[in-house]
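> Sequence first, predicted coordinates after that:
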Amino acid sequence: MYTPPFTISAEAINKIADISRLIERYAIRMEQEDALMLRKANKIKTIHSSLAIEGNTLDEEQVRDIVNGKTVVAPIRQIQEVKNAIATYEQFPHLDAFKESDLLRAHGIMMQALVDNAGQYRRGGVGVFSESGCVHIAPPADRVPYLMADLFEWLSGSSDHLLVRSCVFHYEFEFIHPFADGNGRMGRLWQSLILSRLHPVFEHLPVENMVYANQQQYYDAITASSNAADSGPFIDFMLGEIQKTLEAHKREPIKKVPNKIPNKVPNKLLQAFPEIQSITWSVYLQIAANGHLTTMKMAEILGISDRMVRKHINTLKAKGLITRIGSNKTGHWEVNKI
């Protein structure tokens, strides 16, 4: 089996130990009552930062508006980039970090309507350029399928720590530059996806926001690894970014969000359905207040995805708590009397 060249420094070993400790503290942080708002805020930061690194000029507020379905006046391509990123990150729970086919599928979503060959490896040569000129010539296009197959075989078969594997994959991915466009945002997405195998909190940890704040050091680390023919410098850099991100978020103050659900959902319902989660009751309350609300509008109000709203609605429907009146397009929901 092919093994990418990398060295694990003493610094990296110390960071892995510290990150492992911080992950559990962040996981506890994500169980607090404002976690839904924090996850949504982190999602917006992640999308904004990853695209900003690639030259998208929309600010965080504009990205938030697009996430919330609002109209934004901006270049069409940049809006499309944000919409594609939203759709791709919505697929996060359904993507397998170890499947090459899922990488191609995710690229197809991320680059839809932006490139002609979205979801396919490049068919021509590419290089990475800076103001001073070309800094990297990627391997020939005919080698890309073999290089990527080797990389995925190593990723799934290696016994190295997932923190290390995620960094090595990220660097090797950028070195191969398998796509005609979108390599940067896909490399960062895939590292987060690999890390989510280590712990689910990495789905909501905006490492990319930290990379954006240290963009030059990110590129310097890639260059240093290329010059050394060893991804060790990049491993050190990315582990440092993950460590700093976890440190920053463990100190975030908890926004006190009053729990109004027990005051609005009748006690008899809470007692009859103790298995129903608080967020599901929140969807129930939105329907009780206005059965004509769309799932997208409820998602905006509650700070969760449209897909999750539909999931909670299905739970309520299965429990006999709500009924759909009329068609899916023109009908509305009604709360059943229990």
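Done, it's in.

> all contacts plus neighbour counts: C-alpha atoms, from now on.
Noted.

> which residues of the stretch 201-338 of the chain fall in helices?
Ranges of helices within the stretch 201-338 of the chain are 207-213, 215-228, 232-250, 261-264, 267-272, 278-289, 295-302, 306-318, based on DSSP state H, counting those that start in this stretch.

> And here is the other one:
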Amino acid sequence: MGTYRKHLSGDMAFKSFVPTPISEIRIVHTERLDKLIRVVEDAMNRLNVYAVQLSDEQVLQFMRQEAEFSCKLASGGQPVSFALGTNTDDESIDDVENLLKATFYALEAMDELPLSARLLKNAHYLMCNSERYAKKYPGEFRSSPVWIGRKGSGLNDALFVPPAYEDMVNAFSDLEHFIHYTEENVFIKAAILHYQFEMIHPFIDANGRIGRLLIILFLYENKVSYSSVLLLSNAISAYIEKYYNMIQHVNTTGDIDAWVRFFLPVLEYAMRLTLKSVEHCVGHCPSA
């Protein structure tokens, strides 16, 4: 859902993606879509009833589980607490702990800061605060091109090249405005927000982790989620092949409505997964 900008010429030529301005996106409300919204709202309401009963220690357990899933989803593996028969390396542990620090920071910072580039940059700095990210500019938007492709590919034969710097900055400014000033159902906004953030790809690394955290923060800031407890990465991993196919489908066809119809059930599944665990924890886990 966008266009492409040509850069350079000859053997060095490549095209970068230019997202359709998010402020120009209009979702067609149909009976089918409105039914999906009601299903997600019901799942969120049921989760809220139990999530507010969790102790601080229990909330931490769920946040850690989401961090584990998010980090392993980023690396293409399985969550560390479920990776039976494998060794948990120090880098994986560091990533989980840093993502937890970033999440705690962001939740507290939203008392004073809006959900914005500044807040996400600060969260990214904490998330990537280790030696192996030192050359990937933690806490800063990228100023040079990045690309996604097969091992050994470059800009001119990459599968996807996110927006160049100027286009990226403009798209992110538009995204911030969308977060705070666009009137639309909050779950539809979450779906569009996630897609657009991933296409903007503002950081050199950890865009997936930040993009998943962004949705949790967005739902919390909009007071539809009464707790930071949501196993979103777990749910996305269950749909991961279709997730990437749908992103490519939108890029190719501009069919953002199809993406929304895909992402809302993923959100609902995340809420159902979380509710099942929360119900068990409230009934059986010891309080802090």
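Cool, got the structure. What you see is a predicted model, and the numbers here were worked out from it, not measured in a lab.

> before we move on, back to that, as JSON lines, the helices of the stretch 201-338 of structure 1 with distance to residue 11 of structure 1 and mean neighbour count would be great.
Shown next, in JSON lines, are those (distance: least, CA to CA, whole Å; neighbours: other CA atoms under 10 Å):
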{"stretch": "helix 207-213", "distance to residue 11 of structure 1": "19", "mean neighbour count": "21"}
{"stretch": "helix 215-228", "distance to residue 11 of structure 1": "15", "mean neighbour count": "16"}
{"stretch": "helix 232-250", "distance to residue 11 of structure 1": "7", "mean neighbour count": "21"}
{"stretch": "helix 261-264", "distance to residue 11 of structure 1": "47", "mean neighbour count": "11"}
{"stretch": "helix 267-272", "distance to residue 11 of structure 1": "51", "mean neighbour count": "12"}
{"stretch": "helix 278-289", "distance to residue 11 of structure 1": "42", "mean neighbour count": "18"}
{"stretch": "helix 295-302", "distance to residue 11 of structure 1": "42", "mean neighbour count": "17"}
{"stretch": "helix 306-318", "distance to residue 11 of structure 1": "40", "mean neighbour count": "17"}
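
> mind checking which of those helices is nearest residue 94 of structure 1?
When these are compared by CA to CA, helix 306-318 sits nearest residue 94 of structure 1, at 12.2 Å.

> which one in structure 2 is aligned with residue 28 of structure 1?
Matched across to structure 2, residue 28 of structure 1 falls on residue 49, judged by TM-score structural alignment.

> Tell me how far that match lies from residue 279 of structure 2.
Applying CA to CA, to the nearest Å, the value for residue 49 of structure 2 to residue 279 of structure 2 is 10 Å.

> Kindly report the same for residue 42 of structure 2.
Distance, residue 42 of structure 2 to residue 279 of structure 2, using CA to CA: 16 Å.

> Among those two, which residue is more densely surrounded?
Using other CA atoms under 10 Å as the criterion, residue 42 of structure 2 and residue 279 rank with residue 279 on top: 17 against 14.

> Could you verify my assumption that the more buried one touches residue 50?
Yes: between residue 279 of structure 2 and residue 50 a contact is recorded at 6.4 Å, counting by CA atoms under 8 Å.

> count of neighbours near the match of residue 28 of structure 1?
Around residue 49 of structure 2 there are 12 residues (other CA under 10 Å).

> how would you label it: helix, strand or coil?
Three-state call for residue 49 of structure 2 (DSSP: H, G, I helix; E, B strand; the rest coil): helix.

> same thing with the one 5 residues further on?
Residue 54 of structure 2 carries the three-state label coil when classified by three-state DSSP.

> Does residue 231 of structure 2 touch residue 65 like I think?
Yes: between residue 231 of structure 2 and residue 65 there is a contact under CA under 8 Å: 7.5 Å.

> now the strands for structure 2?
2-7, 14-19 (DSSP state E).

> so residue 168 of structure 2 touches residue 198, yeah?
No: using CA under 8 Å, residue 168 of structure 2 is not in contact with residue 198; the gap is 11.2 Å.

> Comparing the two, which shows the higher neighbour count?
Taking other CA under 10 Å, residue 168 of structure 2 and residue 198 do not tie; residue 168 has more neighbours (23 against 17).

> Thank you, goodbye.
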